[in-house]
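> Sequence and computational prediction follow.
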Amino acid sequence: MILVTGGTGLVGSHLLYFLVKENERVRAIHRENSDITSVKKVFALYTSEVDSLFNKIEWFQASITDIPALSVAFRDISKVYHCAAIISFDPSKYKILKKINVEGTANIVNLCLTQDVEKLCYVSSVATLGSNIDDQLISEESPWNPDEKNNVYAITKYAAEMEVWRGSQEGLKVVIVNPGVILGSGPKDGGSGVIISLAANGIPFYPFGAMGIVDVQDVAKAMVQLMDSEIHNEQFILVGENITYKSLLSKLAKLFGNKPPTIKLSKRIMLFVSGMDWLINLIFKTERKIIKANVKSMFAISLYDSNKIKNAINFHYTSTQQTLERIVKEKRKN
């Protein structure tokens, strides 16, 4: 049986579809307050037989920080896809990020070892990789620099990777995937969904940064192919295309029938706004909306080399245009 953590998230929900479609026996962990029926929204993107496929999943209530409950969830498990994580760039969230992303991953690794799990796939992020040096693309070999001002999300995801590599040293077969910005429709709007919504509303502004993007379907397919292969103790960047924010927003604007953005945002002004947001949060205890780390990423030029997975399993990415056309179509239906 296969165990999936984070099944109600963006990657996990699509992954569940691809697994049950192949008649795999799947158990998915969910938290007490999570809405498992929201996954049906993703299944409906693929098929009209939503309930029949959804009902193949064995849902199990457990947190990845609750070792007793997690131990029960691991019974009769042969493969594990660890997708669960908290995504936040807010420094005030560091403790919860560390507990879920690092300690939770350590728990998963430890149970994989004690329960003789055959293989573990961990969903990490390109945030754990180094930066562009001398105009070279960032690859799996680009070293993490602990001396840089890394954001709290990247720090905890990197520490989680170290837990996975520890497991590999203790005999567990592992693969790590490092997706770029993941594009796709999920159970909830968030992440890249914010970019889609901004484009749908015809935003006239754009930051001058560049990033690596990838279709959520490609992420799920790559994970399944890697787990079904003999490849282990390797990590793979998952980036279908390196693209500027302006280009991405312009492509989306055209598909939504809006004017492309023409006004370049000022990094200095955005950092000032972020500072004001911090001050308002300090005084009124409101939720942070513009984190400094988010602003920095909007203006960073981060370009990736994703050839390793193409060569390893003859993998082909969905074209960005095809991905965006599908997402816009799905957005309009909702």
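Cool, the structure landed. The model shown is predicted, which means the values in this text are computed figures rather than measured ones.
> CA atoms for contacts and neighbours, from now on please.
Noted.
> can you count the residues close to the nearest residue to residue 184 once chain neighbours are set aside?
Using C-alpha to C-alpha, 6 or more residues apart in numbering and skipping residues adjacent in sequence, the residue nearest residue 184 is residue 216, 5.3 Å away. The tally of other residues near residue 216 (other C-alpha atoms under 10 Å) stands at 25.
> Is it correct that residue 216 is in contact with residue 182?
Yes: at 5.6 Å, residue 216 counts as touching residue 182 under the criterion of C-alpha atoms under 8 Å.
> before we go on, here's another structure to hold up against the first:
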Amino acid sequence: MVLVTGGTGLVGSHLLLQLTQNNISVRALYRSAEKLEIVKKIFGYYTNDVTSLFNKIDWILGDILDIPSLETAFENISQVYHCAAFISFDPSDFKTLERINREGTANIVNLCIATAVKKLCHVSTIGTIGRTTTSEVSTEETEWSRQHTNPYAITKYLAEMEVWRGAQEQLQIVIVNPGVILGPGFWESGSGTFFKTASKGYSYYPPGGSGFIAVGDVIKIMIELMNTDIKSERFILVADNLTYKEILSEISIALGKKSPYLPLKIWQLHIGKLADHIRKMITGKTRTITNSTIHGLKHPTTFDNAKVKNALKFKFKSIEDEVNFSAKIFIEEHS
């Protein structure tokens, strides 16, 4: 049996759909009944067979910080996909980020070792891939530095260290480092905010860019890696390196909106950072513009996907196709 953590998130829900369609016996953690409805919604984007596929999943109410529930979840498990994580770029959330991302991952690794799990796939982020100071692209071997790094990436790097510890204790592991994952359904977080922003028809776009990949490709690569003899390796998962102007323009066109044409200046971003800080003090909402955010926009990185393409002979889905598919669903849900 396969265990999936973070099964109610973007990656986890799509992974569960693929595993159940492949007739794989699967168990998944969940924290509330409301989260399960999200999974059903995601399934419904791709199939009319939602109920029967959903009912194939052995759902366990639990949390990666709750050892007793994890011990129950790990009974008779041969493979683990660790997708669960807390995402925030607000420095004030660092302790929570570290607890969930590092300590939670340590719990998963420890139980994998204790129960003789055959293989673990850990979902990390390109935020743990080192940035180059030249025009060279970043690879899995580029040295990582904590300097100018957001708190989420720092704690995901610490989580990777826990996974590598497991590898030293003879646990078979693979780590994937996806870029911005494009996919439907989670419009209030992650790449979903690109669609929400583009739908408003703003004229401005931020500087910089990132690596992008369709959620389906992330899932295919994870499953392929787990079914090969590959172990103790990490892989950058990026289909294309795009500027934010390029990706927002693609999404805007797919939504029938005008493309942004005015670049945000760095001084405007600093004003936005101040306004964001004031908003947090008044409303308590998480900060989204910080010093590390602005530094990343000023110094974008290009990522090399050659390693995974060569290892799996993998061909990526076009970003345009994924944008069009997600935009269609966004329009249907926001008409």
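Received it, and whenever you're ready, just let me know what you need. What you see is a predicted model; the values in this text were computed from it and never measured.
> quick one: residue 60 of structure 1 is in a strand?
Yes: counting by DSSP: H, G, I helix; E, B strand; the rest coil, residue 60 of structure 1 is found in a strand.
> How about the contacts made by the closest residue to it other than its chain neighbours?
In space, residue 60 of structure 1 comes closest to residue 29 once its chain neighbours are excluded; the distance is 4.9 Å by C-alpha to C-alpha, 6+ apart. Residue 29 of structure 1 is in contact with 3, 4, 5, 6, 7, 59, 60, 61, 62, 63, 73, counting by C-alpha atoms under 8 Å, 6 or more residues apart in numbering.
> repeat that for 7 Å
Residues near residue 29 of structure 1 by C-alpha atoms under 7 Å, 6 or more residues apart in numbering: 4, 5, 6, 7, 59, 60, 61, 62.
> Please apply the same query to residue 12 of structure 1.
Counting by C-alpha under 7 Å, 6+ apart, residue 12 of structure 1 makes contact with 6, 83.
> Check the secondary structure at it for me.
Per three-state DSSP, residue 12 of structure 1 ends up helix.
> Over to residue 176 of structure 1?
State at residue 176 of structure 1, reduced to three classes by three-state DSSP: strand.
> ditto for residue 148 of structure 2
coil.
> quick one: contacts for it?
Applying C-alpha under 7 Å, 6+ apart, we find residue 148 of structure 2 in contact with 292, 295.
> how much space between it and residue 291 of structure 2?
For residue 148 of structure 2, the distance to residue 291 of structure 2 equals 8 Å [C-alpha to C-alpha, to the nearest Å].
> Switch the contacts of residue 29 of structure 1 over to JSON lines; also include neighbour count and distance to residue 144 of structure 1.
Converted to JSON lines, those look like this (neighbours: other C-alpha atoms under 10 Å; distance: C-alpha to C-alpha, whole Å):
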{"residue": "4", "neighbour count": "24", "distance to residue 144 of structure 1": "28"}
{"residue": "5", "neighbour count": "25", "distance to residue 144 of structure 1": "26"}
{"residue": "6", "neighbour count": "22", "distance to residue 144 of structure 1": "26"}
{"residue": "7", "neighbour count": "28", "distance to residue 144 of structure 1": "29"}
{"residue": "59", "neighbour count": "18", "distance to residue 144 of structure 1": "36"}
{"residue": "60", "neighbour count": "18", "distance to residue 144 of structure 1": "35"}
{"residue": "61", "neighbour count": "15", "distance to residue 144 of structure 1": "35"}
{"residue": "62", "neighbour count": "20", "distance to residue 144 of structure 1": "32"}
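> Tell me the one among those residues nearest to residue 275 of structure 1.
Taking C-alpha to C-alpha as the measure, residue 275 of structure 1 lies nearest residue 6 of those, at 32.7 Å.
> doesn't residue 84 make contact with the closest one?
Yes: with the criterion set as C-alpha atoms under 7 Å, residue 6 of structure 1 and residue 84 qualify as a contacting pair; they are 3.8 Å apart.
> can you list contacts of the host helix or strand of residue 81 of structure 1?
Using DSSP states H and E, the element containing residue 81 of structure 1 is strand 79-82. Residues outside strand 79-82 of structure 1 that contact it (C-alpha under 7 Å, 6+ apart): 1, 2, 3, 4, 5, 117, 118, 119, 120, 121, 122, 123.
> For the contacts of residue 29 of structure 1, give me CSV that also has distance to residue 102 of structure 1.
Listed next are these as CSV, based on distance: C-alpha to C-alpha, whole Å:
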residue, distance to residue 102 of structure 1
4, 17
5, 14
6, 15
7, 18
59, 23
60, 21
61, 20
62, 17
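> Which one of those residues is nearest to residue 108 of structure 1?
residue 5 (9.3 Å).
> List the contacts of that closest one.
If you count contacts by C-alpha under 7 Å, 6+ apart, then residue 5 of structure 1 has 28, 29, 81, 82, 83, 84 around it.
> Which stretches in the stretch 101-250 of structure 1 count as helices?
For the stretch 101-250 of structure 1, the helices defined by DSSP state H, counting those that start in this stretch occupy 104-114, 152-169, 192-200, 216-228, 245-256.
> And for residue 242 of structure 1, nearest residue in space, chain neighbours not counted?
Leaving aside its sequence neighbours, residue 242 of structure 1 sits nearest to residue 212 (C-alpha to C-alpha, 6+ apart; 4.3 Å).
> again but with residue 289 of structure 2, I slipped
Closest residue in space to residue 289 of structure 2, ignoring its immediate chain neighbours: residue 273 at 5.0 Å, by C-alpha to C-alpha, 6+ apart.
> ok, and what's touching the one helix or strand the one you found maps to?
Using DSSP H and E, residue 273 of structure 2 maps to helix 266-283. The contact list for helix 266-283 of structure 2 (C-alpha under 7 Å, 6+ apart) reads 286, 287, 289, 290, 294.
> From residue 186 of structure 1, how far out is the counterpart of the third one in structure 1?
In structure 1, the residue equivalent to residue 289 of structure 2 is residue 291, according to TM-score structural alignment. Between residue 291 of structure 1 and residue 186 of structure 1 the distance is 23 Å, computed by C-alpha to C-alpha.
> Between those two, which has more neighbouring residues?
Higher neighbour count among residue 291 of structure 1 and residue 186: residue 186, with 25 against 19, using other C-alpha under 10 Å.
> Tell me, how many residues neighbour the closest residue to residue 65 of structure 2 other than its chain neighbours?
Spatial nearest neighbour of residue 65 of structure 2, chain neighbours left out: residue 104 (5.3 Å); criterion: C-alpha to C-alpha, 6+ apart. A count of nearby residues for residue 104 of structure 2, using other C-alpha under 10 Å, gives 23.
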